[in-house]
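Asks: build me a model:
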Amino acid sequence: MNSTWWKEAAVYEIYPASFKDSNGDGIGDLKGVISKLDYLKELGIDVLWICPIYQSPGEDNGYDISDYYAINSEFGTMEDFDNLLKEAHARGLKIMMDLVLNHTSDQHPWFIESRSSKDNPKRSYYIWREGVNGMYPNNWESYFSGSVWEHDGKTDEYFMHLYSKHQPDLNWRNDEVVHGLYQMIRWWLEKGVDGFRFDAIAHIVKAKGLPNANNPQHLPVVQAYQLFSNLEKVHLMLRKLNEEVLMDYDIMTVGETSGLGPEQALEYVGDKRHELNMVFQFEHMTLDSASNGTGKWEMRSWTLLELKKIMSRWQTTLHNKGWNANYLGNHDQPRPVSRFGNDQEYRVQSAKMLATWMLTLEGTPYIYQGEEIGMCNVSYDSISDYRDVETLNFYEHANLQGRPGDQTMAAIRAKSRDNARTPMQWDDSAQAGFTTGEPWIKVNKNYEEVNVASAVQDPDSIYHHYRKLLALRKKNKVFVYGEYKLLLPLDPELYVYTRTLNDERLLIILNFFDGTPVFQWSDELKNASRELLIANYELPAEEDKNMFMLRPYEARVYKLT
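Replies: The predicted structure is shown next:
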């Protein structure tokens, strides 16, 4: 196993608009991030993943970029960014940018020119087609509901947008587009950034000819992921990007690649592929959605057996061949403690258990802002309190379909991306210490109880559990490189596994629910000497040598010899 800094690093994702506001305008900014660098260093973080801060109209919270070379004035200036880079590096922290290469804003100069006329030199920078018999060019459905096609009256043609109509897709079959993006990426690397998270990178190549998707129900639009996700040419494009730009720098790269399993992931991250260092997998993120993940808003119950099967496949398939990116939450997902834990009676215990899980798997761990204090999903009273374009589109679409309003709001409270985008809860003062003004999105009502200041003061808090886990990971290479082996695969309540590196071995025991299951020591484990490295409950002075009963959401990590 080749050791590298990005395998041993812990990443903290910052959603700038909601992290820390320095000037009272209600929107987080770069100076706010700088003011919290010491906090992040103390936590034990190595890399800061900064969500998009480029110039943007904000139709999709910055993922609609109008100028790749400029900082959004809401977040500050390029001087502020240079200062962030300088101050982070001075503390031994690295900066990973979030970069969108699949699409731009419809306000990007390229698109303004592209839509100006059919014969404009930049027309083919984007994907334009004529309608077919007064209908869309094909039947593909957008991630944000409706068709991927938007009619443009000036030229009487349609442009493609896999996401919002304000996010037209770039045409990666145009060499001028590709080289323009290469030039921009190199510009940021020369500035000194330490890596990129490539948003929606699996979608940059669409099926040749843009054919219709299979449509047995004859719907106006249908899901067509197989025609624009993870196509073979994506790998050619990524290898070229690596060869021509990325390999000249000592950086980390992670791709957002939905809809694949670990075998397909190796095509991106295999040690000899020379494409990406790691990818975000989504299989565990779709466990609570109907239709095998295609219906995000249709809830279903998940089982621990399903979760163990998914995670174990990724852990074992990539071992010694590629590298995992481990996460439970991000800017697009509900809060982990509300989704996989218990954010009421056992919020602290379940948040610690989930942290123990994520930080003892093989792969680079990603912590989303607020996870380290157990921030929860928000439950707004009205749809008017929500800001996420995907959420608002779903609400409108559900109303048109006649879906009961209470069902729609229940789905939104469980799954809206705004669950992760409420302001960071720094203390129990007004607006949770996030801003002195009116925040762009309402603060979660539980901020007086759940906040950084109280967590730092409490030695038994979720925050200090993260600190201890991150310190253990830095001290013991087995946490990083040890081979994963699942134990008790059919146990419906306990998730138990070992990590082994040479003669070092860890045993991780996790109770995923609020029951009190019994763990039986096997003969092999019973005879090994064991040292408790970390737990989320105080252990009794004496325990039966053969078995013990776990408490709700209990987590233990032993070192075995």
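
Asks: please count neighbours and contacts with C-alpha atoms only from this point.
Replies: Noted.

Asks: helices along the stretch 51-200 of the chain, start to end?
Replies: Secondary structure of the stretch 51-200 of the chain, counting by DSSP state H, counting those that start in this stretch: helices at 78-90, 109-114, 175-191.

Asks: quick check: closest non-adjacent residue to the residue nearest the centre of the chain.
Replies: Geometric centre of the chain, nearest residue: Asn330, 3.8 Å, by CA atoms, centre = their mean. The shortest distance from Asn330 to any non-neighbouring residue, by CA to CA, 6 or more residues apart in numbering, is to Tyr368 (5.3 Å).

Asks: could you do Glu263 as well?
Replies: Using CA to CA, 6+ apart and skipping residues adjacent in sequence, the residue nearest Glu263 is Thr317, 6.9 Å away.

Asks: neighbours of the one you found, how many?
Replies: 17 (other CA atoms under 10 Å).

Asks: follow-up on the earlier one: turn the helices of the stretch 51-200 of the chain into JSON lines, columns for distance to Asp152 and mean neighbour count.
Replies: Listed next are the helices of the stretch 51-200 of the chain as JSON lines, based on distance: least, CA to CA, whole Å; neighbours: other CA atoms under 10 Å:
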{"stretch": "helix 78-90", "distance to Asp152": "34", "mean neighbour count": "16"}
{"stretch": "helix 109-114", "distance to Asp152": "11", "mean neighbour count": "18"}
{"stretch": "helix 175-191", "distance to Asp152": "21", "mean neighbour count": "14"}
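
Asks: please give the structure of this sequence too, so both can be compared:
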Amino acid sequence: MKANWHRNTLIYQIDPSLFYDSNGDGRGDLKGIIRQLDYLQALGVGALWLMPLYRSPFKDAGYDVSDFMALDPRFGSEEDLRQLIVQARERGIRVILELVVQHTSDQHPWFQRARRDKNSVYRDYYLWSDEPVDDGNQPIFPSVEDSIWRWDEQAGQYYRHLFYRHEPDLNLANPKVVEEIERIMVHWLELGIAGFRLDAASHLVEQAGRGDEEQGVWVLDRLFKYMTRINPEGVLMGEVDVEPERYSHYFGSGERLGLVLDFWVNNHLFLALARGEAEPLRRAISQRPAPPDGANYAVWLRNHDELDLERLSEEEREEVMQSFAPQENMRLYGRGIRRRLAPMLDGNVHRQALAQALLLSLPGTPIVRYGEEIGMGDDLSRPERLSVRTPMQWNDQANAGFSSSQSLAAPVIDEGPFAYTNLNVAHQQDDPDSLLTRTRTLLLARSRLTEVGDGKAQLLSVSHPAVFAIAHVCDDTSVMLANLSDETVDVQLEEMDVQGFEEVLADGPYPHSPKSSLTLRGYGYRWFRRTGSKQQQHHGE
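Replies: Sure, this is the predicted structure:
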């Protein structure tokens, strides 16, 4: 099963510039992550997903890459990355890097050469046109860019950019570009990384197919083959924000993406939280195709971008907005929410723990964003998506213990209920009722329930609309329940009797009750498990 480690791990997403500053320059770095590896190990983390580390002008948090083969000096050296990989591995933690190859920075030497000379081999590395072309695509950031085409005076043509104007799109249909990407992959894989998170994977595939997704999946076949030649256990985790019936293109039969980031379930999870009802989440899970052997979905609550709600209907989207982003400055791009999870849930520790329990019960590999385990807030005074990108809050010392510098990569949150002075790791570390303690208990318990990653998921019918219930059946069987409402409920499980199951985790102690009827407090959760030996005994009775 080792080759499928990604089906049964916990991924922790880190923005390296905002996690921990080891040298006092105001920016987080690789040595800072190394210093916090014991903290991450104690959370039960099995893999780190690091946001971009490459050389960059940093107009887009490093997603605007100017040199894929070099680390940006602000993060440290290649030796630092090698040390992180080695020391993480000693703690059973793998390292996943971003692969940002749908576009480059306009400062990348390829683009500089392309714009200077129409006959350069690099000209065809990008997408050019004498006139803007309507290819059905709209700007990804509609409030910032009004077109996906930008006139370049030096080149004498328009170039295409789905994202920002300083991020020209690569021509992935050009085999030479794909060869360049393979060289990039080799460079980082040989350092010992466990795989890549493929940024904008669905756009990348369309570009490789000249606008046709089904024609473009060859690029995933090729990148997967290339990666597994160097690291047979390597994984590609793809950002695929498409309708669920299209997910199968990205999985193939397991030889493309090992993990598909599931925006469909993510959107419906928030609709379920907004309604306090399980039905949207049940519906979303039942409508997505089963992943092939060896592959899985990746599931999460919040990430580094806006909470993009495009997979919901207009009415459903507005319902989630009204619940979690009632004010205009909490919304972004006409489709999403630019808030962290904790403020969306009013800082309610019980509700945040319930959201984590719900996430960890889903069929899929869970991702937790740094700071979510302590309930970090956001800074809505920062532009666009930067509102959810603030320094990690380690303690109540200056700069939240993130850095000793006077000048930081981003301001710390120092006002309101989410200020670092009262919300930080140190305050919560030994408090049995804190969100950190609750989340750590959940994460560690989930890491031991291998049937959630390896087994077959079965949605369970219950007698109350607020309760989400699911079983994961393998050699062992787990049953997980979560109450999305704030009221205590009693439920009957209709398909599965938990007689003979052991309660492995709950939001607090529950009085003994007949197993046919289960009580859940408001925002309560309970996990039960029966091991293989007990199952055989049960079936033999």
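
Asks: in a strand, the residue nearest to Glu263 of the first structure, correct?
Replies: No. Inclusion of Thr317 of the first structure in a strand is not indicated when DSSP: H, G, I helix; E, B strand; the rest coil is applied; the result is helix.

Asks: next one: it from Val269 of the first structure, what distance?
Replies: For Thr317 of the first structure, the distance to Val269 of the first structure equals 12 Å [CA to CA, to the nearest Å].

Asks: what sits closest to the aligned residue in the first structure for Gln492 of the second structure if chain neighbours are left out?
Replies: Under the alignment by TM-score structural alignment, Gln492 of the second structure pairs with Gln520 in the first structure. For Gln520 of the first structure, ignoring the flanking residues on the chain, the nearest one in space by CA to CA, 6+ apart is Met547 at 4.4 Å.

Asks: what of Lys233 of the first structure?
Replies: Val205 (6.5 Å).

Asks: again with Ala555 of the first structure
Replies: Leu510 (4.6 Å).

Asks: just to be sure, the one you found is in a strand?
Replies: Yes. Membership of Leu510 of the first structure in a strand is supported by three-state DSSP.

Asks: burial check on the aligned partner of it in the second structure, number of neighbours?
Replies: Aligned by TM-score structural alignment, Leu510 of the first structure pairs with Ala482 of the second structure. Neighbour count of Ala482 of the second structure, defined by other CA under 10 Å: 27.

Asks: touching, Ala482 of the second structure and Ala469? I think so.
Replies: Yes. Between Ala482 of the second structure and Ala469 a contact is recorded at 6.6 Å, counting by CA atoms under 8 Å.

Asks: surely His538 of the second structure touches Gln499?
Replies: No. Taking CA under 8 Å as the definition, His538 of the second structure is not a contact partner of Gln499, at 9.1 Å.

Asks: how near is the residue nearest to Ala555 of the first structure to Thr516 of the first structure?
Replies: 11 Å.

Asks: where do the strands of the stretch 51-200 of the second structure begin and end?
Replies: Secondary structure of the stretch 51-200 of the second structure (DSSP state E, counting those that start in this stretch): strands at 54-55, 67-71, 94-99, 128-129, 149-152, 157-160, 195-198.
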